[in-house]
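Undergrad: Quick one: sequence and predicted model below, then my questions.
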Amino acid sequence: MVHFTADEGHAVPPPAPPATPAGPRHWYTHLYVQVLAAILAGVLIGHFAPTTGEALKPLGDGFIKLVKMIIAPVIFLTIVTGIAGMRDLGAVGRVAAKAFGYFLFFSALALVLGMIVANVVRPGAGLNIDPASLDAGKVADYAAKAHETTLVGFLLGVIPDTFLSAITGGNILQTLFVAILFGIGLALTGARGERVTAALEDIAMAMFKVVGILMKAAPVGAFGAMAFTVGKYGLSTLANLALLVGTFYLTSALFVLVVLGAVGLWARFSILRLIVYLKAELLLVLGTSSSESALPLLIEKMEHAGCPRSIVGLVVPTGYSFNLDGTNIYMTLAALFIAQATGVELSLGQQLLLLGVAMLSSKGAAGVTGAGFITLAATLSIVPSVPVAGMALILGVDRFMSECRSLTNFIGNAVATIVVSRWEGKLDHDALDAALHGRTVPAARA
């Protein structure tokens, strides 16, 4: 159970249990090894037996459903117990303001980086594709969803129909909204609220045990998802648009290693060590093409690395909707690729307009399934110079790029959590250093 001090108002880890002698773990028992082996097996099955690979899709879908089943309760319990344990409720608003300031700055930076790289590399130049020859029907569903997603609709969508539907509906922002309200309510209730908080902490302990049980199935899910992806789309699909895919992966790597690496130096940690620390979760994201599959594990890992529960509970869930660095890089890069491929030359003013629209549309579609492709459709529909039908050009390789989007988003949210914790003066640097250097084992509840 996490305890809260009355004077400091933040989480204090309980005394460590006595060490029990245990032999070294075999290499094949580590989750990241099992997931990596499953990914490789999935690639082989999908490549050499594509029909079988496509038939394995339910394995990946089933695992992601298992994880989504647990996401809302984990977020709710983490946020409620974190906020209820804070004595200074003004800190909640301060943390939220800092988090959103961070999200807006780095979202804009990611969009600008994608635009710069697209103009320098020009991956779509020379294709000379007639927009009239493209099959607009392939992207009609995405365009329709994009038109349905408005800023007002998004804001109203944050409010659930009922208190319980926020937990059962699968909308992270609704869960976040209700959890913050309930956490504040508990903090204002006094002694009775403390008793409820203690009970919820015990429930959270059990819930994270459930997470540990579900993660046993992670290799199976990664195997099924990767086998389906390669079986359905084929590795040869990448060859047709290799320059775009390669440019996107390199740009994302540049953003993580250089931009987020510089942030890490300021916050006194190594981005490379953070990546190693999160290797099992990153492989899980890679295998399933979904950063949500590792959300509960990210919450655990960030608390273990010295970030207070109250900050982790606010930054991680909101970051999953508003801090999408990989998606933002993809949006400007893909939009300019389509423009170049269809022979549309955009002026600097038009590109800046595109960037501004992308900044707004990426927030308006937060929490929508397939948000990357949908927000791209929303952006292009508002900037008529670039044909929306051009999205058909990248539809075949979007699945491969979604993996990179998810990985970049995941790392970006881990960095944001550490940075906001440091801004608040609540980051335990010793715990962070120990976790990143592998000197401790995951917390007991993991």
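TA: Alright, I've got the coordinates. Residues are numbered from 1 along each chain as shown.
Undergrad: From now on I want contacts and neighbour counts done on CA atoms only, so please keep to that.
TA: Fine.
Undergrad: quick one: the helix ranked longest in the chain to chain centroid distance?
TA: Taking DSSP state H as the assignment, the helix of the chain that covers the most residues is helix 90-121. In this view, helix 90-121 has its centroid 14 Å away from the chain centroid, taken as Cα atoms, centre = their mean, to the nearest Å.
Undergrad: Check which helices and strands that helix sits against.
TA: Where contact means 3 or more Cα pairs under 8 Å, 6 or more residues apart in numbering; DSSP states H and E, helix 90-121 is packed against helix 242-254, helix 309-322, helix 325-341, helix 348-364, helix 398-423.
Undergrad: Which residues lie in contact with the residue lying closest to L235 once chain neighbours are set aside in this structure?
TA: Of all residues not flanking L235 in the chain, H47 sits nearest, at 7.3 Å (Cα to Cα, 6 or more residues apart in numbering). Going by Cα atoms under 8 Å, 6 or more residues apart in numbering, H47 touches G53, A227, V230, G231, G234, L235.
Undergrad: Most widely separated two among those residues?
TA: By the measure Cα to Cα, G53 and L235 form the most distant pair in those, at 12.7 Å.
Undergrad: When these two are compared, which one has more neighbours?
TA: Taking neighbours as other Cα atoms under 10 Å, G53 and L235 compare with G53 leading, 25 against 15.
Undergrad: ok, and what's touching the helix or strand that contains that one?
TA: Using DSSP states H and E, the element containing G53 is helix 50-55. Identification of contacts with helix 50-55 by Cα under 8 Å, 6+ apart yields G42, I45, G46, H47, G224, A227, F228, T229, V230, G231, K232, G234.
Undergrad: Structure two is appended below for comparative analysis:
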Amino acid sequence: MLPTTSPIQAAPRLPFYRQLYMQVLVAIALGVTIGHIWPDAGVALKPLGDGFIKLVKMIIAPVIFLTIVTGIAGMKELGAIGRVAAKAFAYFLTFSTLALVVGLIVANVVRPGEGLNIDPATLDAGKVADFALQAHDRTLTGFLLNIIPSTLISAVAEDNILQTLFVAILFGITMVLIGDKGRPLMTIFESASHAIFRLVAILMKAAPIGAFGAMAFTIGKYGVGTLANLAGLVATFYLTSLIFVLVVLGTVAWFAGFNILHLLRYLKAELLLVLGTSSSEAALPSLIEKMERAGCRKSVVGLVVPTGYSFNLDGTNIYMTLAALFIAQACNVHLSLEQQILLLLVAMISSKGAAGVTGAGFITLAATLSIVPSVPVAGMALILGVDRFMSECRSLTNFIGNAVATVVVSAWEDGLDRERFRAAMAGIPLDPTPDVEEVIPD
């Protein structure tokens, strides 16, 4: 057993009505009810969900910057930084690729699009024109160049996760190189980090309102009955994602010494928030805090979580290959094994950098299909109506995948306080670690 870094102190358990996950759960139920009974009212509540997501996105860049800079500077060795990054990217590449393969296999076995016999010429390509336009510039070169910001400040000011990540890593490495000369600045960053996480605590109190508005809009706009037309695809995607989480990620968790179900229970408030808002970004700040509180080393959390949000998108990858083959089957387009492998290779590249926000998976799919001409891009009109429902599953799977990756890489680095982690997985409310302010009561 690894030595603990701090004494484990149980925080007092709050009444159920004050727990965030319960408040979000009630808000989701109310949103579904209003959206179903009064659709127009549900659609009108959209600004509540949009407003909450904007509030969270407002602080994501500062959270990432401060977490990474203080985490890397705390390592004090450049070799340790490179080692953690190498292990994280090896994990991301392995399991992101595995997710693509799983989607490909399931699509070939279940064949959810078979029998629709859609003529591509009859599809309304105009419905997906905007998505195709956004996907036009998603080339590998464009993606790499877009990582470099115009200025150091613009990366944070423009809320670009990859650019913020790039600047923060460079700045953190610089802090290591200048050593004691950077200590005064490090003190300022640490104080700012405490302030930012306290701000997160304040903003998270609005989470039930955001989940309520987002769910009311989804049901009011698209209706529960919308699922009937493409229920097979939606059900296949949800079942595939569930199997991936429980079997694939569950096996990884078992080898790392923990139970995936216990981790899901620990993150139940964040999972409900992702479900309600259909955005994994909504829970990014609290995921960082929860992982640190559970005993994962701050420097590892600071590197793995933000990079995972751009490079470890398991749910998006499952969706891409599954949806692409659904469109091909629905349009009676036969793809050979070589063409399916090409599709997978293109998806491996185009999926990188797709942030975990609503619609990103659809745009990435458009980018993939535009490079693989065998499958008509216009066929995306077939799944446009239910993409919102699949977006929720994409976001949940992406979020869980990044949580598992954080624990696994922490364990690989001997940066996991096992005693504290076991206490967190057992459901014992913990006081925050000395390095982290409490942000979400649980």
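TA: Nice, I can see it. Computed from a predicted model, the values in this text were never measured in an experiment.
Undergrad: list the buried ones in the helix or strand that contains the residue nearest to L235 of structure 1?
TA: Secondary structure from DSSP H and E places H47 of structure 1 in helix 31-48. Going by neighbour count (16 or more other Cα atoms under 10 Å), the buried part of helix 31-48 of structure 1 is 31-36, 38-47.
Undergrad: which one of the residues you listed is nearest T247 of structure 1?
TA: V43 (22.1 Å).
Undergrad: To which residue of structure 2 is that closest one aligned?
TA: Matched to structure 2 by TM-score structural alignment, V43 of structure 1 sits across from V32.
Undergrad: Show the contacting residues for that match.
TA: Taking Cα under 8 Å, 6+ apart, one finds M215, A216, I219 in contact with V32 of structure 2.
Undergrad: Return the residue of structure 1 aligned against the second one.
TA: Read it as A216 of structure 2. That one, A216 of structure 2, aligns with A227 by TM-score structural alignment.
Undergrad: now the helix or strand harbouring its match and helix 398-423, what's the angle there?
TA: Secondary structure assignment for A227 of structure 1, by DSSP H and E: helix 218-233. For helix 218-233 of structure 1 against helix 398-423, the angle by axes from the mean of the first three to the mean of the last three Cα atoms, to 10 degrees is 140 degrees.
Undergrad: Quick check: helix 218-233 of structure 1 compared with structure 2, mean distance?
TA: Superposed on structure 2, helix 218-233 of structure 1 shows a mean distance to its aligned partners of 0.3 Å (mean Cα distance after the TM-score superposition for structure 1).
Undergrad: Go through the contacts of helix 50-55 of structure 1 and name the one nearest L89 of structure 1.
TA: Among these, and counting by Cα to Cα, the member closest to L89 of structure 1 is G224, at 44.7 Å.
Undergrad: which element is the residue mapped onto L274 of structure 1 from structure 2 on?
TA: Aligned counterpart of L274 of structure 1 in structure 2: L263 (TM-score structural alignment). Assigned by DSSP H and E, L263 of structure 2 falls within helix 260-266.
Undergrad: Residues contacting that helix, please?
TA: Identification of contacts with helix 260-266 of structure 2 by Cα under 8 Å, 6+ apart yields L246, L249, G250, A253, W254, L271, I400, V404, A424, M425, A426, G427.
Undergrad: Now neighbour count too, for these, in a markdown table please.
TA: Shown next, in a markdown table, are the contacts of helix 260-266 of structure 2 (neighbours: other Cα atoms under 10 Å):
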| residue | neighbour count |
| --- | --- |
| L246 | 15 |
| L249 | 20 |
| G250 | 18 |
| A253 | 20 |
| W254 | 12 |
| L271 | 23 |
| I400 | 23 |
| V404 | 22 |
| A424 | 23 |
| M425 | 20 |
| A426 | 13 |
| G427 | 13 |
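Undergrad: and the residues you listed as JSON lines, adding secondary structure and distance to N332 of structure 2?
TA: Converted to JSON lines, the contacts of helix 260-266 of structure 2 look like this (DSSP: H, G, I helix; E, B strand; the rest coil; distance: Cα to Cα, whole Å):
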{"residue": "L246", "secondary structure": "helix", "distance to N332 of structure 2": "33"}
{"residue": "L249", "secondary structure": "helix", "distance to N332 of structure 2": "34"}
{"residue": "G250", "secondary structure": "helix", "distance to N332 of structure 2": "36"}
{"residue": "A253", "secondary structure": "helix", "distance to N332 of structure 2": "40"}
{"residue": "W254", "secondary structure": "helix", "distance to N332 of structure 2": "41"}
{"residue": "L271", "secondary structure": "helix", "distance to N332 of structure 2": "37"}
{"residue": "I400", "secondary structure": "helix", "distance to N332 of structure 2": "35"}
{"residue": "V404", "secondary structure": "helix", "distance to N332 of structure 2": "38"}
{"residue": "A424", "secondary structure": "helix", "distance to N332 of structure 2": "50"}
{"residue": "M425", "secondary structure": "helix", "distance to N332 of structure 2": "48"}
{"residue": "A426", "secondary structure": "coil", "distance to N332 of structure 2": "50"}
{"residue": "G427", "secondary structure": "coil", "distance to N332 of structure 2": "50"}
